[in-house]
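Chemist: Turn this into a structure:
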Amino acid sequence: MAADTTMSNGQETASLNGEPATKRPRDSEEVESLRNPRPPQNKVTVVLGAQWGDEGKGKVVDLLAMDADIVCRCQGGNNAGHTVVVDSVEYDFHLLPSGVLNKKATSFIGNGVVIHLPGLFEEAEKNLKKGNGLEGWEQRLKISDRAHIVFNFHQAVDGIQEQQRQQQAGKNLGTTKKGIGPAYSSKAARNGLRVCDLVSDFSIFEEKFRMLAGHFQTMYPKLNIDVDAELQQLKVFAEKLRPLVTDGVYFMHKALTGPSKKILVEGANAALLDIDFGTYPFVTSSNCTVGGVCTGLGVPPSHVGRVYGVVKAYTTRVGVGAFPTEQDNEIGELLQSRGREFGVTTGRRRRCGWLDLVLVRYAHMVNGFTAIALTKLDILDTLPEIKVGVAYSVDGKPLPSFPANMDVLTRVSVTYETLPGWCCSTEGVRNFEQLPPQAQDYIRFIEKFLQVPVKWVGVGKSRESMIKLF
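Modeler: Coordinates of the predicted model:
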């Protein structure tokens, strides 16, 4: 049925089949609803790393996931590693949301995640052998049809690129070689392949896959890709994957606008590894700050609620890059040894140093933390005094902000506040008042500097060792 328009007194009004349309006046209730729209039905709670990763996000997510209806991953890939300890069983997650251990919750891998399918199913099998926590995981996992796929040749290219950087510049980026950067490059170049491609017409998928593999072989002549073998493997994964796939936008919309649900978002990596706001180029290839929640899940900003920043009571970093408060001495060795600071994903030794509050304050500027979860306080138990970085300067001149230029960051001098240690074990403590006064002062110092309350304090590996302050 066609509509046309007529002009009347300089005003254009729509008409239907030549009949003039009458304007319906808005009633007061309609006007009021437009001026004051209803607040969002449900809001997501977000957990993000506030340093360079490895802060203990998995433990915080596991704690909150016990009461959640949906637990989501919004970005990254299996370059992230989260450890969760339940009933003395240690589970390692890389692609699966840490909340998958809650058998009453749905776990969701969003469109912002890049998925290596062999890694996903190997991870599930590995954790199934550790205990009964993961039983029935397929029935409670959903995967966005818009998520991009990491292929084996992406991982091979990642290794080649690291070799080239080492040969050409004498240093690499320290990637996990999990193919994350090349997969996100394919996504940005618009020749990547998504989950929806794999579970639809496989003949079309095969054609696109061969083109993508050929593209990388042209760029890297030494790259050896067994295209037929990988296609055969992917055809098997397509069948295993199909029951898990959903339209992620509609899944999240239904969760956000339907009956009351508790929705938890688990960020991978951390603020200082963000592709835009991190210590570029020594970063990951996704947005692991709060903006990645919206783009990686299809969540409108109005539905973002509490944002919890996870902060380790000292600072660690895997790989290369500037690290102003690093302690390449006996203090660093003590933190590394007591904290068992080895990467969950790579097993690499983490570099260790004092807590850098300049860095954490910068992360707060970007993310707007509602509250802080302070982890691994117990690692500081044996230190007679503890230093905290509170200001930067270069060539004797104070820096007003966290620098974007990594050449500048490598040259900063750090101003420290020295606080007394407590020299006793905090591992058995289960409420704030039982902590030594010096440990309480350390926490209050962090709160005052950041102007953000500390909501949880971790003094051990299990979920029971998280002290809740309010």
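Chemist: contacts and neighbour counts: CA atoms only from here.
Modeler: Will do.
Chemist: can you give me the helices in the chain?
Modeler: Ranges of helices in the chain, per DSSP state H, are 28-35, 57-65, 117-128, 152-169, 180-189, 195-198, 202-219, 227-241, 248-257, 291-297, 330-338, 357-367, 406-409, 437-450.
Chemist: most neighbours per residue, which of these?
Modeler: Across the helices of the chain, the average number of neighbours (mean count of other CA atoms under 10 Å) peaks for helix 57-65, which reaches a mean of 25.
Chemist: same for that helix, what does it pack against?
Modeler: Applying 3 or more CA pairs under 8 Å, 6 or more residues apart in numbering; DSSP states H and E, we find helix 57-65 packed against strand 44-49, strand 82-86, strand 263-266.
Chemist: Turn the ones you listed into a markdown table, columns for mean neighbour count and distance to Met406.
Modeler: Putting the helices and strands packed on helix 57-65 into a markdown table (neighbours: other CA atoms under 10 Å; distance: least, CA to CA, whole Å) gives the following:
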| stretch | mean neighbour count | distance to Met406 |
| --- | --- | --- |
| strand 44-49 | 26 | 20 |
| strand 82-86 | 20 | 27 |
| strand 263-266 | 26 | 28 |
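Chemist: Turn those strands into CSV, including distance to Phe237.
Modeler: Shown next, in CSV, are those (distance: least, CA to CA, whole Å):
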stretch, distance to Phe237
strand 44-49, 30
strand 82-86, 24
strand 263-266, 25
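Chemist: For the comparison step, fold the sequence that follows:
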Amino acid sequence: MNLVILGAQWGDEGKGKVVALLSENYEVVVRYQGGSNAGHTVVINGEKFILHLLPTGILHPHTVGVIAQGMVVDLELLVKEIKDIESKGLRVRDRLFISDRAHLVLPYHKVLDSLLERKGKIGTTLRGIGPAYMLKYARKGIRVCDLGDKDRFYSLVKDNLEFVEELCKKVYCENFELKIEEVVDRSLENFEEVKYCVIDTSQYLLEKREGILFEGAQGTLLDVDIGTYPYVTSSNSSALGLSAGTGLPPKFFSKAKFYGVSKAYTTRVGEGPFPTELKDST
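Modeler: Sure, this is the predicted structure:
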């Protein structure tokens, strides 16, 4: 039977610890929405791990980790995360699959994130997640599969850099210092580290069918559609994100178990309504 772990509040409920505990009994663990704005901290055998992009279950040596199509992936951070874990003696790259349809987070997304946050503060992590999704839905996004064709990748990056540069200079009256060669070369270098992990993850999961744990990020109240909009994350962090984020039909989850993780006292990070907030010394 498959299992879905979701945050039932505004995130920080302890999903990572729950996934780390339960994933020991599963063959595959899947991240399917969000990006490096997630932060799952777990301690295994006295060793502390902080994961932003990798599924938490990959810390079990028998488990396959999947980064599905609904995620936005910062390759720079992903490669660093992989190398940090592998330096502790746990292999990762031969147990990791990355969707060829996942979108990339590139340096100009972070520049745009900073500018947008300055204009109207919502408490973003400034990791470029919102702008990556924004350009995805504007049909100007760049996917992992685009890295396989250097000329096409260069052309796509050039188009986006020119767009963001215009915003910086003509709307926000800010300097823009990113160089296309640096962005392209660094991205291709990082891609070389993980290119053999790239597959059609939807097909892989359809064929696997059972023994899969789906690891949600953020929390239901931060869902871009049903959360406390506009003080939300940029993806569907509730159960709504499952089908679109994995590429699997809704029927695939009809027999799955769903666990919502919450904690005894609610907290939230960033801006937005928080009706039960305590503002005294307590």
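Chemist: In JSON lines, list the helices of the first structure along with distance to Ala271 of the first structure.
Modeler: Shown next, in JSON lines, are these (distance: least, CA to CA, whole Å):
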{"stretch": "helix 28-35", "distance to Ala271 of the first structure": "36"}
{"stretch": "helix 57-65", "distance to Ala271 of the first structure": "12"}
{"stretch": "helix 117-128", "distance to Ala271 of the first structure": "24"}
{"stretch": "helix 152-169", "distance to Ala271 of the first structure": "22"}
{"stretch": "helix 180-189", "distance to Ala271 of the first structure": "17"}
{"stretch": "helix 195-198", "distance to Ala271 of the first structure": "27"}
{"stretch": "helix 202-219", "distance to Ala271 of the first structure": "30"}
{"stretch": "helix 227-241", "distance to Ala271 of the first structure": "31"}
{"stretch": "helix 248-257", "distance to Ala271 of the first structure": "24"}
{"stretch": "helix 291-297", "distance to Ala271 of the first structure": "11"}
{"stretch": "helix 330-338", "distance to Ala271 of the first structure": "22"}
{"stretch": "helix 357-367", "distance to Ala271 of the first structure": "6"}
{"stretch": "helix 406-409", "distance to Ala271 of the first structure": "15"}
{"stretch": "helix 437-450", "distance to Ala271 of the first structure": "16"}
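Chemist: nearest to Met365 of the first structure, of the helices and strands packed on helix 57-65 of the first structure?
Modeler: strand 44-49 (13.2 Å; CA to CA).
Chemist: what's the matching range in the second structure for the closest one?
Modeler: Counting by TM-score structural alignment, strand 44-49 of the first structure falls onto residues 2-7 of the second structure.
Chemist: right, so of the helices of the first structure, which gets closest to Ala105 of the first structure?
Modeler: The nearest among the helices of the first structure, by CA to CA, is helix 57-65 at 7.8 Å.
Chemist: Now do the closest one against strand 44-49, angle only.
Modeler: Between helix 57-65 of the first structure and strand 44-49, the angle comes out at 160 degrees (axes from the mean of the first three to the mean of the last three CA atoms, to 10 degrees).
Chemist: distance between helix 57-65 of the first structure and the chain's centre?
Modeler: Distance, stretch centre to chain centre, for helix 57-65 of the first structure: 13 Å (CA atoms, centre = their mean, to the nearest Å).
Chemist: Stretch 254-272 of the first structure too?
Modeler: For stretch 254-272 of the first structure, the separation from the chain centroid amounts to 11 Å (computed by CA atoms, centre = their mean).
Chemist: which residues touch the aligned residue in the first structure for Leu22 of the second structure?
Modeler: Superposed on the first structure with TM-score structural alignment, Leu22 of the second structure falls opposite Leu64. Each residue near Leu64 of the first structure by CA atoms under 8 Å, 6 or more residues apart in numbering is listed here: Leu264.
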